[in-house]
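Participant: Pasting the sequence and the predicted model now:
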Amino acid sequence: MISLNYAYFKYDFNATEEDFMIKLIATDMDGTLLDENGYLPQGFTDILNRLIAKNIKLVIASGRPYYTLQTNFGPVGRHLSYICENGALVVDDNKTIYKSVIDSNIVKQLIKESKSINGNATVLCSETCAYVERYSDAHLAEIKKYYTNLEFVDDLFNVNDEIIKVTFCNLENSLDNLNNIFKPKFAQELNVVGSGQIWIDVSNKGANKGVALKNLMDTDNILKEETMVFGDYYNDIEMLKQSDYSFVMKNAPEDMKQYGKYEAASNVEQGVLRAIVEYAL
């Protein structure tokens, strides 16, 4: 049984269940919906069935690719909508409704920059697979956690496919690389964001979770006051801004807390499910 009365309110809104007329719920995966071991919380399927019965759309918003998310959710996944690759790909009703392809010349610039950085592994993300070179076992172990359909190539410069996201994995200096290299050089023309402790994601400027969520909301004529959003990291900021009921997880970095109207219990405490039960069901 999922415990209620969990919420940590940042502001004294005196919110009650009646104040939340929710039609759409969007949640990040890692550090938000998933537990500390990367598993779906106990009771997820039951909560999903209850959402379906109330005609509330559940949107999974992740840096992960669609093919990995399909594996993560199995048969129940057909009832979900997906914001994939941090907003570069959107799937609704099991159909791709949006895809943002990065210019091939820009992709090559990113590859070149990454190859000059010690310990940096580059992943080129297409709609159907992720292209990688034969990196160290430690790098590949991390990459395989999120990209289940890998295509190994001798040289990423030779990849001929539509790339929707370029991801960099650095096991030691990801944050330094983000702030000192990739943002200064590419942030004016691209969306450059930290996506977890060891990841940097690069996509087109208009491709982020917030824009993707707004497109889904507009398609179904859903308003900000009818939307609930959960996130824990910097790639969730734009998405949190699209909702009047924005929840930042207790386990999020402290400087992320300013982007949520509410603070949810941690992912280890099933914070997402507990909030859904409390305010949407």
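Facilitator: Great, that's in hand.
Participant: use CA for all of it now, contacts and neighbours both
Facilitator: OK.
Participant: Can you show me the strands along the stretch 1-150 of the chain?
Facilitator: 8-9, 24-28, 57-61, 81-84, 89-92, 95-99, 120-125, 130-132, 150-152 (DSSP state E, counting those that start in this stretch).
Participant: how close does K95 sit to Y67?
Facilitator: The spacing between K95 and Y67, counted by Cα to Cα, to the nearest Å, is 13 Å.
Participant: These two - which one has more neighbours?
Facilitator: Y67 (16 against 10; other Cα atoms under 10 Å).
Participant: alright, now check it against this:
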Amino acid sequence: MDRTPAPVRPVPRLVATDIDGTLLGADRAISPYTADVLARLTARGVPVVLVTGRPVRWLKVVYEQLSAPLPAICANGAVVYDPVSDQVLRADPLAPELLAEVARRLRAAVPTASFAVEIVDSREMRHEAHFPLRWETDPTLIRAIVAPEELHSVPAVKLLVRAGEQDPDLFTAVVAEALAGLAEATHSSGSGLVEVSAAGVTKAAGLAWYCTRLGVTAPEVLAFGDMPNDVPMLTWAGQAVAVGNAHPAVRAIADEVTSANTEDGVAAYLEQVFGTD
């Protein structure tokens, strides 16, 4: 019998977690238990970073449920946001010329595609008139446009693509093939929405930049996620944990699997690692 002890992992110096489907429960709320665990971690001096596909403007709902706002990597790594100063520390958008070429390629590959763009560091959104919105909108922040050229007239940290009801994995593959070498394509939902970023822009890249500022290395990071847009971050981090409800692609590359988001899987795992003090 092999009695070699299992290697002991060092206690992480930074925790990075996705939000939707990972930290949030079925009602898209953070439970009091999870909020308390995160608060205790930050009080101990352990940085906790939200790493999300969400735009900056959607973070308010999350921050309202926490004892204090947490720094965030938004738009799948394109935006690094400091909520204390309400400042974007770094943005890596698609330039207008690149955005125009991305749109051209996608219209050729998927003639039925419709687009939206996250602009002003994801504080505002523009969308084609026929782009289906599946959430409540604020007309001061989300505006329909008519002329296609207006879509790519300014830099955008993310392009959103829909083409009716689509299998999200298959549709993402189609978009990725059309944009090979030009931009990144991923998805974070089951609705057939594909998210496009500039080449090299991923959750891993945004988190790596932020960690460098803090002097934290990849092996010192504990990361949680549930969807394909989390795969780069989980692959980069020293310790990758999938929640129990995670997409198969995430479970396949994770070091461990915790309980589902509806069971406070992130908080339960953090207590195992850091204790309950």
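Facilitator: Received the coordinates, thanks. Note that the structure is predicted; figures quoted are calculated from it, not measured.
Participant: that older thread, of all the strands of the stretch 1-150 of structure 1, which one is nearest L281 of structure 1?
Facilitator: Ranking the strands of the stretch 1-150 of structure 1 by proximity to L281 of structure 1 (Cα to Cα) places strand 24-28 first, at 11.6 Å.
Participant: Now do N14 of structure 1 against Y262 of structure 1, distance only.
Facilitator: 12 Å.
Participant: Neighbour count for those two, which is higher?
Facilitator: Higher neighbour count among N14 of structure 1 and Y262: Y262, with 23 against 7, using other Cα under 10 Å.
Participant: What residue in structure 2 is paired with that one?
Facilitator: Alignment note: Y262 of structure 1 maps to E256 in structure 2; criterion TM-score structural alignment.
Participant: what's around the closest residue to its match other than its chain neighbours, how many residues?
Facilitator: Distances taken as Cα to Cα, 6 or more residues apart in numbering put V241 closest to E256 of structure 2, at 4.9 Å, once the chain neighbours are dropped. Here the count is done by other Cα under 10 Å, and V241 of structure 2 has 25 residues near it.
Participant: so who does the alignment partner in structure 1 of V241 of structure 2 touch?
Facilitator: Taking TM-score structural alignment, V241 of structure 2 has F247 as its aligned residue in structure 1. By Cα atoms under 8 Å, 6 or more residues apart in numbering, the contact set of F247 of structure 1 is 228-231, 240, 260-264.
Participant: quick one on the thing from earlier: what's near enough to touch the match of Y262 of structure 1?
Facilitator: Per Cα under 8 Å, 6+ apart, neighbours of E256 of structure 2: 240-242.
Participant: Across to structure 1, which of these hold up?
Facilitator: Shared with structure 1 under both residues aligned by TM-score structural alignment, their matches' Cα atoms under 8 Å, the contacts from the contacts of E256 of structure 2 are 240-242.
Participant: Closest one of those to E118 of structure 2?
Facilitator: Checking these against E118 of structure 2 by Cα to Cα gives A242 as the nearest, at 27.6 Å.
Participant: Wait, the closest one touches D230, no?
Facilitator: No: using Cα atoms under 8 Å, A242 of structure 2 is not in contact with D230; the gap is 9.4 Å.
Participant: Looking at those two, which is more packed in?
Facilitator: Ranked by neighbour count (other Cα under 10 Å), A242 of structure 2 and D230 place A242 first, with 32 against 29.
Participant: quick one on the thing from earlier: between the strands of the stretch 1-150 of structure 1, which one is closest to A138 of structure 1.
Facilitator: strand 120-125 (10.4 Å).
Participant: tell me which strands and helices that closest one is in contact with?
Facilitator: helix 104-115, strand 130-132, strand 165-170 (3 or more Cα pairs under 8 Å, 6 or more residues apart in numbering; DSSP states H and E).
Participant: for M21 of structure 1, what are its contacts?
Facilitator: 225-226, 280.
Participant: ok, 7 Å please
Facilitator: Residues near M21 of structure 1 by Cα atoms under 7 Å, 6 or more residues apart in numbering: E226.
Participant: corresponding residue for it in structure 2?
Facilitator: By TM-score structural alignment, M21 of structure 1 lines up with V11.
Participant: Let me know how buried D137 of structure 1 is, in neighbour terms.
Facilitator: Around D137 of structure 1 there are 9 other residues, counting by other Cα under 10 Å.
Participant: Skipping its backbone neighbours, what lies nearest the equivalent of E151 of structure 1 over in structure 2 in space?
Facilitator: In structure 2, E151 of structure 1 lines up with R143, judged by TM-score structural alignment. Excluding the flanking residues, the one nearest R143 of structure 2 by Cα to Cα, 6+ apart is R126, at 5.0 Å.
Participant: cool, and R107 of structure 2?
Facilitator: Using Cα to Cα, 6+ apart and skipping residues adjacent in sequence, the residue nearest R107 of structure 2 is A113, 6.4 Å away.
Participant: wait, doesn't the one you found sit right on R162?
Facilitator: Yes: between A113 of structure 2 and R162 there is a contact under Cα atoms under 7 Å: 5.5 Å.
Participant: the more surrounded of those two?
Facilitator: With neighbours defined as other Cα under 10 Å, A113 of structure 2 and R162 compare such that R162 has more, 22 against 17.
Participant: For T217 of structure 2, see how far away the more buried one is.
Facilitator: From R162 of structure 2 to T217 of structure 2 the distance is 37 Å (Cα to Cα).
Participant: Ok, S188 of structure 2 next?
Facilitator: Taken as Cα to Cα, the span from S188 of structure 2 to T217 of structure 2 is 26 Å.
Participant: Compare these two and say which is more crowded by neighbours.
Facilitator: Taking other Cα under 10 Å, S188 of structure 2 and T217 do not tie; S188 has more neighbours (23 against 14).
Participant: Now check structure 1 for the residue matching that one.
Facilitator: Using TM-score structural alignment, S188 of structure 2 sits opposite S195 in structure 1.
Participant: List the contacts of its match.
Facilitator: Shown in contact with S195 of structure 1 (Cα under 7 Å, 6+ apart): 201, 233-235.
Participant: switch to 10 Å and redo it
Facilitator: With contact set as Cα atoms under 10 Å, 6 or more residues apart in numbering, S195 of structure 1 has these partners: 30, 62-63, 86, 167-169, 174-175, 201-202, 233-236.
Participant: Looking at the kept ones among the contacts of E256 of structure 2, which are in strands?
Facilitator: 240-242 (DSSP state E).
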